[in-house]
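In: pasting the sequence and the predicted model now:
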Amino acid sequence: MRWDDLRTSENVEDRRGEGGGFGGGTGFGIGGGRLGIGTVIVLGLLGWALGIDPRLLIGGAEVVADRFPTQQSSGRTGAPPADDRVGTFVAKILGETEDVWSQVLPQQANVDYQKPRLVMFSGATQSACGGAQSQMGPFYCPIDRKVYLDTAFFQEMQQRFGGGGDFAYAYVIAHEIGHHVENLLGILPKVQQAQRRAGGGPEANQLSVRVELMADCLAGVWAAKMNERRSNITETDVRQAVAAATAIGDDRLQRQSQGRVTPDSFTHGSSEQRVRWLMTGLRGGNVNSCNTFQASRV
C-alpha cells in the first residue's frame, strides 16, 4: 500500500510514553464482577477483533465512565515529527479517512462527517469510556468520539497472529473509524437500547456481532473509495487484510484460547463473516451495502 502521499491529519493526540493508566490491578467491572489477569488476556484476544468488547463499547459505556473519570492529557496534539514513521503512518491513514468520509457520508447517507480524534498511547491511558489498556486492542469510545490505539498493537499482529502489512494496519484504524461512522448514523445508540432490552445473552451478543461486521464493511468502503482516488492498493494488500480478518474471527480466537467454539458467545463474528463483510464494502464502495442488521445478511 502506498501511503506516503496521503494528507497528514492534525487530529492525533500522542500520549505515548506518558505511562498513564487507572491504578494497578483494578481490572474492569463487567456485570458487577472484577476481571482477573487471565480473563483480561482472553478479552485482549477478543479485542483483536479490531474493537473493544461491545459490553464496554456500547452497553457499559456510561457505567465505566462513572468509575474512571476522564483525565486531561498533557500529550502532544497534531502531526507527529517527520522521523516518527509509525506516528506518521497513523496520522496519514487518519487523514485519508477524514478526506474520504467527508465526501462519502454526505453523498451516500446525507449525514455530515464530524472528524474524530485518534489517541496513540503506550500500555495504558484514560478515555471517557474508562481506562484503556493495550491488552484490549484498539477501540472507539462513543462518549468522547475518540479512537484509542497502542501502536505496539501492530507488532502484535505480526508476532502473535502472523498478520501484518501496511494495508492490514490501515484496516485496523479504518475499522475503528467505522464505529465512529456508525455513531454518526445513530446506529450505536439504537443498538445500546436494544441490548438493554435484551438483557444480555445470545441476543445481545448477536447485536454486537452486527455492529462489528458493519464496521468491517465500512472499512472496506473507505478502502474502495481511497483506491478510486489514489490507486494505491494492490492484490497483495487485499490478501493481507483478508488474512488479518481471518485471524481475528471469534471462532478462530475461541479455538486458540479455549479449544472449542461457542457461537452463542460471539461478539465480533466468525472469520468467514469478517472477511465477507470486509469484501462487501471493498467491492461495492457503498454504505448502503453494509446493513448487517437485516436478519438474513449475517
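Out: Structure's in. What do you need? Residues are numbered from 1 along each chain as shown.

In: make it CA atoms for all contacts and neighbour counts henceforth
Out: Will do.

In: span of stretch 241-257 from start to end?
Out: Looking at stretch 241-257, the gap from its leading to its trailing residue is 22 Å under the measure C-alpha to C-alpha, to the nearest Å.

In: what comes up buried for that stretch?
Out: Applying a neighbour-count criterion of 16 or more other C-alpha atoms under 10 Å, one finds 241-254 buried in stretch 241-257.

In: the structure to be compared is supplied as follows:
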Amino acid sequence: MRLGQAGQSDDVSYVGGGGGRGAGVPLAIGGGGLGIVGVVIALLVSLTGGGGGSGYGGVGDILGRMSGVPVAQGAQVPSAAQDEVVFLKAVVGDVQDYWTRQFSASGRTYEPSKLLLFDTQWASGCGLADEATGPFYCPADKRVYLGVSFFDQLRTKYGAPGDFAQAYVVAHEYGHHVQDLLGITGQADQYSQQHAAQANAVSVLVELQADCFAGVWGHDAQQRAELDPGDLQEALTAAAAVGDDTLQRQAQGYVNPDTFTHGTAEERQSWFLQGFRAGDPAQCDTFGKGADGAASSA
C-alpha cells in the first residue's frame, strides 16, 4: 500500500513506560428508546443520506465501558518502533481524513480519535491493557489502543503478513469509533444489557459492521490508487485469521458458535468485501441484514 499523499497524523502517540491500573467500574447505560435495528438504520441513513444494507474491534477488544485513570503520552519512541509509528501515522491520517469527509458531506462533524501505541501494561479508560490484550477501541476515552508487538503477532502467529493487513486492523478499530460517534455503540450496549441472551449475537453484528466500515475506507483508498496488487488479499487473510472459528480451532481444537463475539472467518471476510466493493457506509447495515435472530426474538 502506498498512502503517498497521506499526512503524518498527530493523533498517534507512543505511551511506553507504564501506567496506572484502571478502576474497572462499568458505566451504566440508560434504557428505553427504539429497538436497535431501527436505530442503527436511522443513524446510517443520517450519515450517508441513503439507506439499505448489504461490529466492537479486533482480536482482543475490551467490550463495555469502564472508568480508569488518564494515560500519559508523548514518551520517546524506541528505535525499534519508529517505522511502525510512521506507518500508523499515515494510516490513521488517511482513515480519519476519509471519515471527516464522509461526516462533513452529511452535515456532521467528525471528532478525531487518538491511537496510543504501548509496550507495557497501560491504563485505558476501559481498564488495564497489555500486549496480550490485542488492539481495541475504548468508548470511555474514545481512543484506540495497540500493543507494539501486535503486528509481529499478526504476521507470525496469525499468518497474516503485509501492510494492508495491518491497515485493516487499524481501520476496523476506527470503524468502532465511527459507531461510537453515531450512537450505535451505546444502542448496542443498551440492547445487550436488556437482552443478555442476545449479547453475543449483537457483539458479532457490531464487529462485522466495523469490518465493513474498514472495507469502505479500503474502497476509497483503492479509488485514489493507494493500494498495490495483493493488498486486498492481505486484508482478507487477516480478517479470516481473526475469525472466532479460526481462533477457537487454534486455541482449543474445536468450535463453539454459541460463544462467538466477532463473527466467523467467512463472515468477517464477507463484510469487509461488502464495504470494499460498495464504498458506501449505508451498505454496512449488519443489523438490518443479520439481526433478525437477535432483535426479533426479544
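Out: All right, it came through fine. Everything numeric in this text was worked out from a predicted model, so none of it was measured.

In: sorry, back to before: need the buried residues of stretch 241-257 of the first structure in TSV (columns: secondary structure).
Out: Supplementary listing: those in TSV, determined by DSSP: H, G, I helix; E, B strand; the rest coil:
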residue	secondary structure
A241	helix
V242	helix
A243	helix
A244	helix
A245	helix
T246	helix
A247	helix
I248	coil
G249	coil
D250	helix
D251	helix
R252	helix
L253	helix
Q254	helix
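
In: for the first structure, what spans make up the helices?
Out: Shown for the first structure, the helices assigned by DSSP state H span residues 37-47, 54, 61-67, 85-109, 153-159, 166-184, 187-198, 202-230, 235-247, 250-258, 271-284.

In: out of those helices, which comes closest to E18 of the first structure?
Out: Shortest distance between E18 of the first structure and these, using C-alpha to C-alpha, is found for helix 85-109: 15.4 Å.

In: flag every buried residue along that closest one.
Out: By neighbour count, with 16+ other C-alpha under 10 Å as the criterion, the buried positions of helix 85-109 of the first structure are 87-102, 104-105.

In: what lines up with V111 of the first structure in the second structure?
Out: Alignment of V111 of the first structure against the second structure is given by TM-score structural alignment, with R108 as its counterpart.

In: tell me how many other residues surround that match.
Out: Neighbours of R108 of the second structure under the rule other C-alpha atoms under 10 Å: 14.

In: what of I173 of the first structure?
Out: The burial count assigned to I173 of the first structure is 25, neighbours taken as other C-alpha under 10 Å.

In: residue in the second structure matching A194 of the first structure?
Out: The pairwise alignment with the second structure assigns A194 of the first structure to Y191, based on TM-score structural alignment.

In: who touches the spatially closest residue to the match of V111 of the first structure that is not a sequence neighbour in this structure?
Out: Nearest non-adjacent residue to R108 of the second structure, counting by C-alpha to C-alpha, 6 or more residues apart in numbering: L47, 7.7 Å away. If a contact means C-alpha atoms under 8 Å, 6 or more residues apart in numbering, then L47 of the second structure has Q102, F103, S106, R108 as its contacts.

In: same question, A72 of the second structure
Out: A72 of the second structure sits in contact with V15, G19, where contact means C-alpha under 8 Å, 6+ apart.

In: how far away is the alignment partner in the first structure of it from A128 of the first structure?
Out: With TM-score structural alignment defining the correspondence, A72 of the second structure maps onto S73 in the first structure. Distance, S73 of the first structure to A128 of the first structure, by C-alpha to C-alpha: 12 Å.
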